[in-house]
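Visitor: Using only what follows, build the 3D model:
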Amino acid sequence: MRAFIAMAKKEFLESIRTYKLLIVATVFLLFGMLNPITAKIMPKLLSSFMPEGMAITPGEPGTVDSWIQFYKNMSTQLILFVIVFSGIVSNELTKGTLINMLTKGLPRKTVILSKFTAIISIWTLSYLICFVITLIYTRYLLPGELPNLPFAACCMWLFGVLEISMMLLGGALSGSIYGSLLLAVGFAGVLMLANIFPKLEEYNPYLLSTGCVSLLTSERVPSDFYVSIIVTIAFILLIIISSICSFNKKQI
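Guide: The predicted structure follows:
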């Protein structure tokens, strides 16, 4: 346990020293402010860009418009997060910084688990920053109440955990940044393609990313997501176990 805590602390300190935490937190903070502001001014922007003589009467923006922006932009933020932290495993392998620790008895599974814990904690912190800032600005600019708001937020967060886990597996398998990115992006692409089959939608983790707004508009209820959540958690556990097994066989 002491080794695990020490390794997790090392990852946190490294993310601070390399400014990765600052970059990600700043971007998520900015998007948190932009989500409700964009929703507020979008109708006016659309009207101003219309050709002369063409009339458009956009509806008044509401609370849900701000959260539509939140989930639409969160996909971009997740991609950025994966890019920034894609070298969390490969950099250690390239630089050989783990050799001394592993030869002194540090279990290899501790390396993977501590990295997973650290990066998910950073993802959670960044996500909370964006969510809270969006919530505060929305309450001020576009006040209103929405059903299932916390549950929808948790769904998107869990999908992010899945993608980050796949990124970690990519690093353990390939030992390169490109391998981490390709596996994470490729996995998301497979889930997206699988979503075209209606019978698979209930089981597809991609529903956690695409179905959040339908929760806020009451088109769906939380129980519609339960199967997808169970499948996603099972995927995450399987991916972490696979990452540990792959890293155990890795030549360092």
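Visitor: use CA for all of it now, contacts and neighbours both
Guide: Fine.
Visitor: ok, residue 122 - contacts?
Guide: By Cα atoms under 8 Å, 6 or more residues apart in numbering, residue 122 lies in contact with residue 21.
Visitor: and the gap between it and residue 169?
Guide: 18 Å (Cα to Cα, to the nearest Å).
Visitor: One more: residue 31?
Guide: 28 Å.
Visitor: which one of these two has more residues nearby?
Guide: For residue 31 versus residue 169, neighbours defined as other Cα atoms under 10 Å are more numerous around residue 169 (27 against 23).
Visitor: Which residue is the nearest non-sequential neighbour of the more buried one?
Guide: Closest residue in space to residue 169, ignoring its immediate chain neighbours: residue 243 at 4.8 Å, by Cα to Cα, 6 or more residues apart in numbering.
Visitor: Here is the second sequence; please produce its structure so I can put it next to the first one:
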Amino acid sequence: MSNFSVLFQKEWRENVRNFKILWIPLVFILFGISEPLMNYYLPQILSTVGNMPEGTVLQFPELTPEQVVMSTISQYQFIGMLVVVLGFAGIVARERKNGTATLLYVRPIRYSSYVYSKLVIMCILVIGSVVLGLLANLFYTYVLFGTVDASLFLGFLGTYILWLLFVISIILFSSAAFSTGIASAVSLFLVLFVQIIDALIGKYWTIFPWKLPMYAGLILNDSIDMKPFIWSMSITLIAIVALLAGAIYFAKKNVSKSKI
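Guide: Predicted structure coming up:
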């Protein structure tokens, strides 16, 4: 049996034991379902229990199906990414701290297989959970608000999956390079706070990996400018390769830091 297969089975069993295989998908599915339901029923809820003066008429903007999907993505971008960072920041660093890495490193394993096994399990859990959440969201959006164009949705989904892969690469690199606490701080800064910085002053640049969620929304609304989008995708792919190469390098370099 190959190094990768053995290591992947270890990662799978570990994530089954700590229930990440259950609660991470549930988080994204819950937000995927709740957003269209909340947007649809909120006016009725407020008019029923809001203690408004008699005769008050609440005016809410009519949301398009695309806007409902993007409101879900805004939830994923903050709460969802926070869950991902805190759930996986210790995926490499924690094994060095608790001594598990020592048991692995004394065996003839390839460090690339070690990192890739963690990459694959993170992709299955994170990307799979987001896709399930968006499919649930798409169903309720269709029932309550209308149809989203299938080809535009696939383009949107592919772009957002590339963003998720970028996030996963950042977390994996940080965990391989630093301790769990520092890896959490670095990942939170790069995944969440750089997004905030881009939202505040990002009008001064159009080519940036952190703009992929915005470009995904523009694809969904069929209003994308392809040139900066393609450049941003290209830079993101290069960054993913560099981050994974760095994760392999630091996984090997920090062997001496493993607890015995």
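Visitor: Would you confirm that the residue nearest to residue 169 of structure 1 contacts residue 174?
Guide: No. With contact defined as Cα atoms under 8 Å, residue 243 of structure 1 does not reach residue 174; the gap is 10.8 Å.
Visitor: Who has more neighbours out of those two?
Guide: residue 243 (23 against 17).
Visitor: Map that one onto structure 2.
Guide: In structure 2, the residue matched to residue 243 of structure 1 (TM-score structural alignment) is residue 247.
Visitor: surely that match meets residue 115?
Guide: Yes. Using Cα under 8 Å, residue 247 of structure 2 makes contact with residue 115 at a distance of 7.0 Å.
Visitor: Now do the shared contacts for these two.
Guide: residue 172.
Visitor: Mind reading off the mean deviation between the helix or strand encompassing the match of residue 243 of structure 1 and structure 1?
Guide: Under the criterion of DSSP states H and E, residue 247 of structure 2 resides in helix 226-253. By mean Cα distance after the TM-score superposition for structure 1, the fitted helix 226-253 of structure 2 averages 1.4 Å away from its aligned residues in structure 1.
Visitor: How far away from the center of its chain is that helix?
Guide: 16 Å (Cα atoms, centre = their mean, to the nearest Å).
Visitor: before we move on, what about stretch 62-70 of structure 1?
Guide: With Cα atoms, centre = their mean as the basis, stretch 62-70 of structure 1 stands 18 Å off its chain's centre.
Visitor: how about that stretch, aligned to which bit of structure 2?
Guide: Against structure 2, stretch 62-70 of structure 1 falls on residues 64-72 (TM-score structural alignment).
Visitor: Where do the helices of the stretch 51-200 of structure 2 begin and end?
Guide: Under the criterion DSSP state H, counting those that start in this stretch, the stretch 51-200 of structure 2 contains helices at 65-75, 81-88, 93-98, 100-105, 111-122, 128-144, 150-177, 180-188, 194-201.
Visitor: Out of these, which gets nearest to residue 19 of structure 2?
Guide: Residue 19 of structure 2 sits nearest to helix 81-88 of all the helices of the stretch 51-200 of structure 2, at 11.1 Å, using Cα to Cα.
Visitor: Okay, residue 161 of structure 2 and residue 128 of structure 2: tell me how far apart.
Guide: 10 Å.
Visitor: More neighbours: those two, which one.
Guide: The residue with more neighbours, out of residue 161 of structure 2 and residue 128, is residue 161; 21 against 16, by other Cα under 10 Å.
Visitor: That one -> structure 1?
Guide: So, by TM-score structural alignment, residue 161 of structure 2 is matched to residue 157.
Visitor: so that match makes contact with residue 124?
Guide: Yes. Here residue 157 of structure 1 reaches residue 124: they are 7.5 Å apart, a contact under Cα under 8 Å.
Visitor: Give me the nearest residue to the residue most central in space within structure 1, chain neighbours excluded.
Guide: By Cα atoms, centre = their mean, structure 1 has its centre lying nearest to residue 160, at 2.8 Å. Excluding the flanking residues, the one nearest residue 160 of structure 1 by Cα to Cα, 6+ apart is residue 78, at 6.6 Å.
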